[in-house]
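Asker: Provide a 3D model corresponding to the input given below.
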Amino acid sequence: MPDRDVSLLRPYLLTSGRTEPIDRNLELEAQVQTSELGAASHPSLTFERRDIVALCRRTMSVAEVAAMLGLHLGVARVLVADLAALGYVVVHRPPAALTGDPAMIERIIRRLEAIS
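Answerer: Alright, predicted model coming up:
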C-alpha cells in the first residue's frame, strides 16, 4: 500500500506540516492574481507554487485554484497565503457583506462543479 502512504504524506510536505494559512481569514472565494514579481519569479519557484503562479495569471478564487490543481482546499489556502505573503500573488478579498451570501456560495459551488 505504498501509493496510499505517499498520497497521505504529500499534503503534509506541501505545507511543511501546517494546517492553517498565515492569513487565517483567507476566504475560499477570495480572488487570486499573479503579481509582477510572481510572473518574473515563475521559473525559479517550485512545483505547486509555480503552478499556482502560472494558473493565477488569469484571476481565480482560492477554491478554483484547489480544484484546478487537484489540491485539498486547506492545502491551497496555505500555499496561496504563503505566495501572497512573499508578494508572488495578490489576493483580492470579497466585501465583508458578501462572505455569508448564500447566492454567492451557490455560484462558487456551481463554478467548481463545472471545472470537474
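
Asker: use CA for all of it now, contacts and neighbours both
Answerer: Noted.

Asker: what's the neighbour count on residue 62?
Answerer: Neighbourhood size, residue 62 [other Cα atoms under 10 Å]: 26.

Asker: Let's compare: structure for the following, please.
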Amino acid sequence: MTGNPWLRPYVLTGGRTRTRRNLYMHTLVSAPDYDPAYASRLLPEARRLYERAHASAESVAELSAHCGVSLGVTRVLLGDLASAGRVLIHPETYDSPYDPRLLKEVIHGLRELA
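Answerer: Okay, here's the model as predicted:
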C-alpha cells in the first residue's frame, strides 16, 4: 500500500474506532448462515473475516491475525457484520479480559508450551 498508512483503516471503518458490542480479543465469532452472494458485496477485508468465521468459530484475535486485518479494524468490521445479522457473537465465558479464570488458563497454557 502506498501513501498514508492510516488512510486505508480509516476508510474501512468510516473513521470509527469503536463498536456497539464488547468484542474482546478472546470473544468467539462464527457465521453459521453464510451467504456467498452477501460476501461478494463486501470489502475484501470484511469478506475475509466473514469467510473465516464461516469456516469455524474463532476468537476476534485469531480472525484478525489469519485475515491480516488490524485488531481495531477487525472489531469494527465484525461489529458491522453482527449488526447486519451475518455473524454470531458467542456469549462471553469470562466477564472481562482480566477475569482471574481466564488469566489462570493463559498461565496454564503458557506452562504447557514451556
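
Asker: For structure 2, which segments count as helices?
Answerer: Under the criterion DSSP state H, helices of structure 2 are mapped to 7-13, 36-40, 44-55, 60-67, 71-83, 100-113.

Asker: What residues of the fourth one count as buried?
Answerer: Meaning helix 60-67 of structure 2. For helix 60-67 of structure 2, the neighbour count (16 or more other Cα atoms under 10 Å) marks 60, 61, 62, 63, 64, 67 as buried.

Asker: again with stretch 16-25 of structure 2
Answerer: 19, 23.

Asker: With stretch 91-109 of structure 1 instead?
Answerer: 91, 92, 93, 108.

Asker: Tell me which residue of structure 2 lines up with residue 73 of structure 1.
Answerer: Here residue 73 of structure 1 is matched to residue 71 in structure 2, going by TM-score structural alignment.

Asker: residues contacting the residue lying closest to that match once chain neighbours are set aside?
Answerer: Nearest residue to residue 71 of structure 2, sequence neighbours excluded (Cα to Cα, 6 or more residues apart in numbering): residue 64, at 5.6 Å. Contacts here follow Cα atoms under 8 Å, 6 or more residues apart in numbering; on that basis residue 64 of structure 2 touches 49, 70, 71, 74.
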